[in-house]
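# okay, predicted coordinates and the sequence, questions at the end:
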Amino acid sequence: MTEQTAHPIATGPNFNESGKKIAQLVYILQAVGFFLGGIPILVGIIINYVKRADVQGTIWASHFRWQIRTFWFSLLWAIIGGLLLFVAIGGLVLLANAVWTIYRAVKGWLYLNDGKAMY
């Protein structure tokens, strides 16, 4: 019996170089969008949904899932934080959301560059 790792490395039949390049592009759009506004982030999420079928069965699908979840949860917490600005804790929620979003983008990018799947 072979030991399986929690984060498989990208090799063999499930390795698709174009999927990796698309995931890299979306991570870049997330990072740029974080500093320049939401349009690049929206472009990134559209790319995720349009190209998601192309990466099914590869480890890059896990990165797409990670990116999609990052987008939706970040949007949710941004809305909640915006609404809570009226009761003074919204700023803390928005700050935590920003830190969490940056963490997810950096972690995903590092795993992608190492050829590892996200969990």
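Perfect, I can see it now. Residues are numbered from 1 along each chain as shown.
# drop to CA atoms for contacts and neighbour counts, all remaining ones
Will do.
# ok, which stretches of this protein are helices?
For the chain, the helices defined by DSSP state H cover 17-36, 39-51, 60-84, 90-113.
# need these in TSV with mean neighbour count, can you?
Converted to TSV, these look like this (neighbours: other Cα atoms under 10 Å):
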stretch	mean neighbour count
helix 17-36	18
helix 39-51	17
helix 60-84	18
helix 90-113	16
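# please name the nearest non-neighbouring residue to residue 29.
With Cα to Cα, 6 or more residues apart in numbering as the criterion, residue 29 has its nearest non-adjacent residue at 5.1 Å, and that residue is residue 40.
# this is the other structure I want to compare:
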Amino acid sequence: MISTTSERVSVDDPSLAHFLYALMSAFPILFLPTLVGLFINLGQRTSCSGAMISSHLRWQRHSIIGFMLMGGIGLSLTQIWLSSLVYLVAILWFCHRIVKGWLNLTDGAAV
């Protein structure tokens, strides 16, 4: 007898997360690839079923939004030296988040 019950299979395919980390790492190119990655990430919020992949998508969203907030703070400052310091901290923090997230994804661990 053939069973026709359908079960939802959870597939943790990390290829989308790898692609989004690659878009995030291209942030020096007018920040456009990072925004495209954010929009793709926001579109995948409801369709992601695996816990590991959803933790990486959440990590990416928080990283991009935090980077944009720090950039906005740096833009609003009037003193050039302070604004440059905020930009430098934001870039270093964002690069750290990209590297840490991507390495954890490669290892198969959640962030």
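Yes, it's here. Everything numeric here is computed off the predicted structure, so don't read it as measured data.
# so what number do they get for TM-score?
The TM-score (TM-score structural alignment, normalised by the length of structure 2) is 0.85; 102 aligned residues with a Cα RMSD of 1.4 Å.
# aligned to the residue nearest to residue 29 of structure 1, what sits in structure 2?
The alignment partner of residue 40 of structure 1 in structure 2, by TM-score structural alignment, is residue 33.
# please tell me how far that match sits from residue 87 of structure 2.
Separation of residue 33 of structure 2 from residue 87 of structure 2 (Cα to Cα, to the nearest Å) stands at 19 Å.
# also residue 60 of structure 2?
Residue 60 of structure 2 sits 19 Å away from residue 87 of structure 2, taking Cα to Cα as the criterion.
# same check on residue 108 of structure 2?
With distances taken as Cα to Cα, residue 108 of structure 2 is found 31 Å from residue 87 of structure 2.
# for residue 23 of structure 2, same thing?
On the measure of Cα to Cα, residue 23 of structure 2 and residue 87 of structure 2 end up 20 Å apart.
# is it true that the match of residue 40 of structure 1 touches residue 27?
Yes. Residue 33 of structure 2 is within contact range of residue 27, at 6.4 Å (criterion: Cα atoms under 8 Å).
# corresponding residues in structure 2 for stretch 66-82 of structure 1?
Aligned by TM-score structural alignment, stretch 66-82 of structure 1 falls on residues 59-75 of structure 2.
# what's the matching stretch in contact with?
20-21, 24, 34, 38, 41-42, 82-84, 86-87, 90-91, 94, 97-98, 101, 111 (Cα atoms under 8 Å, 6 or more residues apart in numbering).
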